[in-house]
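Undergrad: dropping the sequence and predicted coords here.
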Amino acid sequence: MSEISSQRLLSRIEQLRVIGEDPQGGITRPFGSTAEIDARQWFVSEAQQAGLSLHVDAAGNIWARYPGKRPGVLAVGSHLDTVPHGGAYDGALGVLMALEAIQSLKESGYAPEHTLAVLVFTGEEPNAFRLSTLGSRLLTGVLSWEDIVSVTDDEGRPVMKALEDAGASPDAYDLSLDDVRGFVEPHIEQGPRLQDSGEVLGVVSTITGIIRHAVTLVGEQNHAGTTPWALRRDSVQAFAQVMMIFQQWLARYAGRVTGTVGFVDVYPNAVNIVPSRVEFIVEWRSPDLDLLQQVAQGYWEAVEAWSRTHQITASRHVILNQPPSPMDQSVQTLLAETIAHHGMAAPVMASWAGHDAAHMARRVPTGMLFIRNNGKSHCPDEDCAQDDILAAQQVLTDFLVQWDETLAKEGIR
């Protein structure tokens, strides 16, 4: 067992917490913001003081390396950006745990077989460029440079300029995973399952699939006072009806599929006008691919059928169709064995939140370690107990040694 510095880890959590602190509550540190750049610079300084070598790739991902004796990199990390008014642990805890694990191993004199690296991903959360999991998708080839080269935010700022401001060189598209032998992402669970079960840690088996459809309902704009109710083609009333259909589908598949309508736009959005258009985004999630596709398609067909009988034009645009992403079985097993060695149970669980690990798993052996939190996330009330953090830190540090040595033995054979 390697000695960790509890005080250093907890201090870093508090130092990072104030970067992007929002007067309205929580932390607002989206990709491309001044706060996010400040957080990146703070991390680089901490990693340099820890004696790690730093590199920022073309996607803005930060690599902080502790060199090993043989080829190959074992990467651990997460992201530093946040949602608006978010919490201090989503993403950030995984980065700081990775840094502490590698720094404490270095200070203990551990000479790794493989290079150990903290990997900080660019733009995991939704942002002004509408490009979530930006760094991991570029790194793994899920997203190409051609896909983003003309993307701007609503103020016309190019995403390529934001990447340059983050330290990436737009002329050095040096993205490769050829030397990476695996990736592990420590992350708060963001839900109540560990809390309800009384367990501290969990091993992720699969990261949920996500389907998002942008749906448009078009009726007819008219006067709010003079248009008879029977003659109205009211898009907001139509939206209310398709939301009732949405609730029916959710109830039918409760526990196996979840869904959210979190964005709605009404036109012309005036108090005395029958609205002519509603645009909304419906999101479906499930770790079961067949069921996910069945529900997303079934709901859309139900919306179409209702609209045809009520003189409403319905159309949709698929903006995300991301299948579930299974985690590597050998990494899962080693994580579970390390947790058990520390006298804790290791429940295996699906992640209903998306993560950078979902994209990394398509290219390299990948795992996720869940840490119990208070069941709240993407909000200022997000919290994580110090004892749980320190227990997870010790497990992660010891896991890195076991992972490094296990892969070295496999290489010898």
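TA: In hand now; what should we look at?
Undergrad: from now on I want contacts and neighbour counts done on CA atoms only, so please keep to that.
TA: Noted.
Undergrad: if we ignore the residues flanking it in sequence, what's nearest residue 188?
TA: Nearest non-adjacent residue to residue 188, counting by C-alpha to C-alpha, 6 or more residues apart in numbering: residue 371, 4.5 Å away.
Undergrad: so what's the residue count around that neighbour?
TA: 26 (other C-alpha atoms under 10 Å).
Undergrad: quick one: the helices in this protein?
TA: Applying DSSP state H to the chain gives helices spanning 6-17, 34-49, 92-107, 134-140, 145-148, 159-165, 193-197, 235-252, 289-308, 329-341, 356-360, 386-412.
Undergrad: okay if I get those as JSON lines plus distance to residue 210 and mean neighbour count?
TA: Output for these, formatted as JSON lines (distance: least, C-alpha to C-alpha, whole Å; neighbours: other C-alpha atoms under 10 Å):
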{"stretch": "helix 6-17", "distance to residue 210": "29", "mean neighbour count": "15"}
{"stretch": "helix 34-49", "distance to residue 210": "26", "mean neighbour count": "18"}
{"stretch": "helix 92-107", "distance to residue 210": "23", "mean neighbour count": "25"}
{"stretch": "helix 134-140", "distance to residue 210": "15", "mean neighbour count": "23"}
{"stretch": "helix 145-148", "distance to residue 210": "20", "mean neighbour count": "12"}
{"stretch": "helix 159-165", "distance to residue 210": "24", "mean neighbour count": "19"}
{"stretch": "helix 193-197", "distance to residue 210": "20", "mean neighbour count": "15"}
{"stretch": "helix 235-252", "distance to residue 210": "15", "mean neighbour count": "17"}
{"stretch": "helix 289-308", "distance to residue 210": "8", "mean neighbour count": "17"}
{"stretch": "helix 329-341", "distance to residue 210": "22", "mean neighbour count": "19"}
{"stretch": "helix 356-360", "distance to residue 210": "11", "mean neighbour count": "25"}
{"stretch": "helix 386-412", "distance to residue 210": "28", "mean neighbour count": "17"}
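Undergrad: with residue 26 as the reference, name the closest of these.
TA: helix 6-17 (9.0 Å; C-alpha to C-alpha).
Undergrad: also this one, for the comparison:
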Amino acid sequence: MDSSGVNPLLAAIADTGRDRRRGGYSRPVFSTAELDLRSWFTAEAQRRGLDTETDRNGILWAWWGPPQAGALVTGSHLDSVPGGGAFDGPLGIASALAAVDLMRSRGVQPRRSLAVAVFPEEEGSRFGVACLGSRLLTGAIDPDTARNLRDADGTTFAEAVRAHGLDPDRLGRDEQALARIGDFVELHVEQGRGLGDGGPAVAVGGSVLGHGRWRLSIRGEGNHAGTTAMADRADPMVAAAHIIVAVQQAAAAVDGARATVGRISPVPGGTNVIASRVDLWLDARHPRDTVTLELVDTIHGKAQKIAAFEGCTVTLSRESWTGTTEFEPMLRRSLEFFLPGAPVLATGAGHDAGILAGHVPAGMLFVRNPTGISHSPEEHVEPADAEAGTAALADVLADLL
């Protein structure tokens, strides 16, 4: 198969990690699917004469020119949420490879090195912390905290990285790798409909909304479902149901806020068992960080009252937090200059570019998603728009080089 051009590259991985039960794709970090995609990327990079390496935080790099300080870096991720779409992450990686092809066909001679980077565990779908690779790189997460993260099977992140050839004791802020990033530009599928229909297919990222993840653990009394009278129950599942509704109501009452419970885990999880504990994972976002945190406090207060009414208790723990991030102004103006007519959009989704932006000049490009749906099999990019995104990325990179 001809693997030049973004659409053939995406077609080559279209069957990797398909989820027959949920639909879409499930590609958690270090899964067979994600490892197959990393191997695919390495082969494609090497086919282009790019030198590849994996750093101590599991970030995969492909270099056009020697690894050096102040390089221009682009890239994204290859992992997915459970049942996710085909473009969230892989579009940025495939577009970066295709942009290298396009620049070479134009005779571009880089005056500084270019790297394509693949960041692991961007979605946080296995270990619960989004953008884990870029957080480790920048020191935004404590290495001991990262090492002790556990997946649903109880495997720690330290155990997982060791099983795949990395030394967990070396995880953490990497000054040398950070110094190599002179500018970072991430191309990503738009996760909304800001671009609309009929206009430009590519937008420039303006900012990333502040967002975080919290776990609400509701504890009650585990018991037999058939022998325990309704009046004698302290059922955390009932409390959890009311708390989920309260989350929706609390967020709806705050203009611009988003709050979601997308994951629920009862313990022990038997059909004929009243749970002893139920864990809920809360995602909350707002353009103003103080509003996000106030919303979480409000939800926690409501949850405590609901739990007490059901004879239960609830605790809240924060698993990740990133404040609202404005992309570096000079780089953003450069992107706008190179792409006249491209609108500037804020995004409610987290990205590695948003983590890096606190440490290096970072920016983003978004490619139209006509459905406006993401983290779902209905996520979509038209082939012509994918090509337009590659051309825009190539224009930006060539000028920055």
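TA: Alright, I've got the coordinates. Keep in mind that what you see is a predicted model, and the values were worked out from it rather than measured.
Undergrad: sorry, back to before: can I get the helices of structure 1 in a markdown table with distance to residue 280 of structure 1?
TA: Formatted as a markdown table, the helices of structure 1 follow (distance: least, C-alpha to C-alpha, whole Å):
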| stretch | distance to residue 280 of structure 1 |
| --- | --- |
| helix 6-17 | 33 |
| helix 34-49 | 29 |
| helix 92-107 | 31 |
| helix 134-140 | 23 |
| helix 145-148 | 24 |
| helix 159-165 | 25 |
| helix 193-197 | 30 |
| helix 235-252 | 9 |
| helix 289-308 | 13 |
| helix 329-341 | 38 |
| helix 356-360 | 26 |
| helix 386-412 | 38 |
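Undergrad: near the spatially closest residue to residue 127 of structure 2 that is not a sequence neighbour, how many other residues are there?
TA: Residue nearest to residue 127 of structure 2 in three dimensions, not counting chain neighbours: residue 151, with 4.9 Å by C-alpha to C-alpha, 6+ apart. The local packing of residue 151 of structure 2 (other C-alpha under 10 Å) involves 15 other residues.
Undergrad: what do you get for the one 4 residues further on?
TA: Residue crowding around residue 155 of structure 2 was assessed by other C-alpha under 10 Å; the count is 14.
Undergrad: check the one 10 residues further on too.
TA: Around residue 165 of structure 2 sit 10 other residues, with neighbours defined as other C-alpha under 10 Å.
Undergrad: and for residue 142 of structure 2?
TA: 13.
Undergrad: so how far is residue 148 of structure 2 from it?
TA: According to C-alpha to C-alpha, to the nearest Å, residue 142 of structure 2 and residue 148 of structure 2 sit 10 Å apart.
Undergrad: please apply the same query to residue 274 of structure 2.
TA: Taking C-alpha to C-alpha, one finds residue 274 of structure 2 at 29 Å from residue 148 of structure 2.
Undergrad: neighbour count winner among the two?
TA: residue 274 (25 against 14).
Undergrad: which parts of the stretch 101-250 of structure 2 are strands?
TA: Using DSSP state E, counting those that start in this stretch, the strands of the stretch 101-250 of structure 2 run over 114-119, 181-189, 202-208, 210-219, 223-224.
Undergrad: to which residue of structure 2 is residue 351 of structure 1 aligned?
TA: Following TM-score structural alignment, the counterpart assigned to residue 351 of structure 1 within structure 2 is residue 347.
Undergrad: its match contacts residue 205, doesn't it?
TA: Yes - in this structure, residue 347 of structure 2 is within contact of residue 205 by C-alpha atoms under 8 Å, at 7.3 Å.
Undergrad: looking at those two, which is more packed in?
TA: residue 205 (28 against 20).
Undergrad: contacts only, for the more buried one.
TA: 327, 332, 344-347, 363-366 (C-alpha atoms under 8 Å, 6 or more residues apart in numbering).
Undergrad: list which of the residues you listed are still in contact in structure 1.
TA: Retained in structure 1: 327, 332, 344-347, 363-366, out of those (criterion both residues aligned by TM-score structural alignment, their matches' C-alpha atoms under 8 Å).
Undergrad: closest one of these to residue 90 of structure 2?
TA: Nearest to residue 90 of structure 2 among these, with distances taken as C-alpha to C-alpha, is residue 366, at 13.1 Å.
Undergrad: can you give me the distance of the aligned partner of the closest one in structure 1 to residue 299 of structure 1?
TA: Matched to structure 1 by TM-score structural alignment, residue 366 of structure 2 sits across from residue 370. For residue 370 of structure 1, the distance to residue 299 of structure 1 (C-alpha to C-alpha) stands at 32 Å.
Undergrad: got it, and residue 205 of structure 1?
TA: 27 Å.
Undergrad: check residue 319 of structure 1 too.
TA: As judged by C-alpha to C-alpha, residue 319 of structure 1 and residue 299 of structure 1 stand 16 Å apart.
Undergrad: same check on residue 110 of structure 1?
TA: To residue 299 of structure 1, residue 110 of structure 1 is 55 Å away according to C-alpha to C-alpha.
Undergrad: next: residue 384 of structure 1.
TA: Here the criterion is C-alpha to C-alpha. By it, residue 384 of structure 1 lies 37 Å from residue 299 of structure 1.
Undergrad: same question, residue 165 of structure 1
TA: Relative to residue 299 of structure 1, residue 165 of structure 1 is positioned 42 Å away (C-alpha to C-alpha).
Undergrad: could you do residue 87 of structure 1 as well?
TA: Residue 87 of structure 1 is 33 Å from residue 299 of structure 1, by C-alpha to C-alpha.
Undergrad: same check on residue 137 of structure 1?
TA: Residue 137 of structure 1 is 28 Å from residue 299 of structure 1, by C-alpha to C-alpha.
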